[in-house]
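J.: fold the following.
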Amino acid sequence: MKKAVYTSYGSPEVIQIIDIEKPIPNPHEVLVKIKASSITRADTMMRQGTPKFGRLIIGLFKPKNTALGTGFSGVVESLGNKVTKFKIDDEVFGEKLFSNGTNAEYLCISEDSIITLKPHNISHKQAAPICDGFLTSYSFLRDIGKLKQGQHILVNGASGSLGTAAVQLAKNMGATVTGVCSTKNVDLVKSIGADYVIDYTKNDFTKMRDYFDIVYDSVGKTNYSKSKKTLKANGIFMTPVLGSNVLWYSIISPKRVKFSATGIRKQRDLKMLLAELVTFFSQGKLNTVIDKTYKLENIIEAHKYLESDHKVGNLAIVN
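T.: As a prediction, the model looks like this:
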């Protein structure tokens, strides 16, 4: 089977497509023939080895894990002899972190991991990015920010993967939503439910005063020191983007600044969140915004496009 890997840090050109043997599932694993997989900003940061202090964890001089991709959607092709939760030909989707990668043709994954049946009303390319965008944003809005009906949330980077998810989720949770994006994406952000949209090329939301209950910086393009005056008295700033600024403030002001890595949360908590998301998608309450799709052999071009900062919503690798 074909699989995307990188063995050194650097530009998109460090990515290689290699041929390896198709994996064989262990007793509690399923073998998934991948129809679509995710590609995210986090993938480009891992490939670049940035921020550099992160290399203390992911590999000081070269990556410890050379695989790419976390989200996937596909069809169960075979089962381990102790699998009870899935059957052959089930359409499934999910996420596999710190693993052998999903930008590939096949994947073995435990039936108890982040994997579930795909709703029939969405495609594989729409399902593959759900755990990267929607699961992360839902974790922040529901569990970390504890967003309540009637609160006002600002989503910075509202046209990105996490941002388009957060806008839709916040509206479903009964909040008032202000999205921040560029001029070309204003109509999109309005169309997915934002009550107000700020074009950052024309207006600076950090000049607003005592306005928001939550500022959710989904893209790491601002910080607490810039945004704190926009927050109400008990408001919070939260972001999934790792940086020294947010780490420092989350330590000295933990009630006001929240950073979290969704992938290190307890698996049972993530599975509960995912089950709720599946219900929302099945009911047609959420929609995955897809910008472009790429074939696996063109993954280098996909990484280049990600780095151009022109991406809207999500990208998907399709097999």
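
J.: okay, CA-based contacts and neighbour counts for the rest of this
T.: Noted.

J.: and the helices in the stretch 101-250 of the chain?
T.: In the stretch 101-250 of the chain, the helices defined using DSSP state H, counting those that start in this stretch lie at 124-127, 130-138, 161-172, 186-191, 224-227, 244-252.

J.: columns distance to residue 268 and mean neighbour count on top of these, output as a markdown table?
T.: As requested, the helices of the stretch 101-250 of the chain are exported to a markdown table (distance: least, CA to CA, whole Å; neighbours: other CA atoms under 10 Å):
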| stretch | distance to residue 268 | mean neighbour count |
| --- | --- | --- |
| helix 124-127 | 20 | 24 |
| helix 130-138 | 13 | 26 |
| helix 161-172 | 21 | 26 |
| helix 186-191 | 32 | 18 |
| helix 224-227 | 31 | 16 |
| helix 244-252 | 25 | 15 |
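
J.: one more, please, to line up against the first structure:
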Amino acid sequence: MKAIVSPRYGSPDVLEVREVDKPVPKENEVLVKVHAASLNYGNLVLLKGEPFLARFAFGLLKPKYLIPGGDIAGRVEAVGKDVSGFQQGDEVFGDLSGSGWGGFAEYVSVPEVALAIKPAMLSFEEAAAVPMAAVTALQSLRDKGKIQPGQKVLIYGASGGVGTFAVQIAKSFGAEVTAVCSTRNVELVGSLGADYVIDYKKENFPVKTERYDLIIGVNGYQPISIYKQALNPHGTFVHVGGSGAQMFQAMAFGPWISMTEGKKVGSFLQRANQKDLLFIKQLIESGKVKPVIDRCYQLSEVPDAFTYFAEGHAQGKVVITV
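T.: Now for the predicted structure:
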């Protein structure tokens, strides 16, 4: 089969299209013919080996996982003898980041707990855009942020993969949502249900008169003190993504701020979870959440897809058609 292989850490130029052995499913695994995959921030970490601490999980000197790719959607081709939840022909989607990656290939064999039945109304490309970004948004809002109906929630970086899902999921929980994005994305995030939109190119953040119960920082560079200023007295800031300096501040100073000031500040790392993926599926089927796709690339164009994604200006998700 054809696959994208990452033999060493580096820029998208290190990625190669190779013929590799088609996987054979183990007893508890499902063999999926991949129709589509998508890019997430974790794919960049796996490609570059940065930040360096990530190499203790992904391989110290070279990538531990030869074939990158986390999110997939496709059709079940075969199942191991212990698999009970899927059968040949099922259309599925899932997040492989917790089970060896390998999504940028024509076939992948993964534990059944990494998958769920694809929402019937979504194309394979739309379904592949969902798992990691949507579950990240859900876990940051619900589990880390403890979102409640009626709260004022701000999503900083609302137009990217995680941000577009975060706006919609926060609305599904009954929150009042303010989205922060650039000028060209104002119409997009408004169409996703945001109650208010701050164009950071025209307005300074934070707006002096507004305070929020929960802030999700998906993408940004401001010091943590800026977000802390925008919180209500017992508000919560969750760092999901952004500059390295911002991540360091959230990890280093967040616990101290949380202990001494009443405001909670912390960082967050998504965990692949089949139960949460099924929860997202229900939101999609009820019409409360939809994926947003910026561009689609072919499997052979994955290096170009990485180059575009790394620029940080994608509206929603970047998808690979396999």
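
J.: Provide the TM-score value for the superposition.
T.: The TM-score (TM-score structural alignment, normalised by the length of the first structure) is 0.93; 313 aligned residues with a CA RMSD of 1.7 Å.

J.: rewinding a little: can you redo the helices of the stretch 101-250 of the first structure as CSV with distance to residue 61 of the first structure?
T.: CSV is the format used below for the helices of the stretch 101-250 of the first structure (distance: least, CA to CA, whole Å):
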stretch, distance to residue 61 of the first structure
helix 124-127, 34
helix 130-138, 27
helix 161-172, 30
helix 186-191, 40
helix 224-227, 31
helix 244-252, 21
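
J.: closest one to residue 52 of the first structure among those?
T.: Shortest distance between residue 52 of the first structure and the helices of the stretch 101-250 of the first structure, using CA to CA, is found for helix 244-252: 11.0 Å.

J.: next SSE after the closest one?
T.: Moving toward the C-terminus from helix 244-252 of the first structure, the first helix or strand encountered (DSSP states H and E) is strand 257-259.

J.: identify each buried residue in the helix or strand following that following strand, please.
T.: Sequence order places helix 267-282 as the next helix or strand after strand 257-259 of the first structure, per DSSP H and E. By neighbour count on 16 or more other CA atoms under 10 Å, the buried set for helix 267-282 of the first structure is 270, 271, 273, 274, 277, 278, 280, 281.

J.: with stretch 22-35 of the second structure instead?
T.: Of the residues in stretch 22-35 of the second structure, 24, 25, 26, 28, 29, 30, 31, 32, 33, 34, 35 count as buried by neighbour count, 16+ other CA under 10 Å.

J.: again, but for stretch 90-108 of the first structure
T.: Those buried within stretch 90-108 of the first structure under the rule 16+ other CA under 10 Å are 91-96, 100-108.

J.: spatially, which two of the residues you listed are the most separated?
T.: Using CA to CA, these reach their maximum pairwise distance at 91 and 100, which is 20.6 Å.

J.: which residue is the nearest non-sequential neighbour of residue 308 of the second structure?
T.: Once flanking residues are discounted, residue 308 of the second structure sits nearest to residue 314: 7.7 Å by CA to CA, 6 or more residues apart in numbering.

J.: whoops, residue 188 of the second structure was the one
T.: Leaving aside its chain neighbours, residue 188 of the second structure sits nearest to residue 159 (7.3 Å; criterion: CA to CA, 6+ apart).
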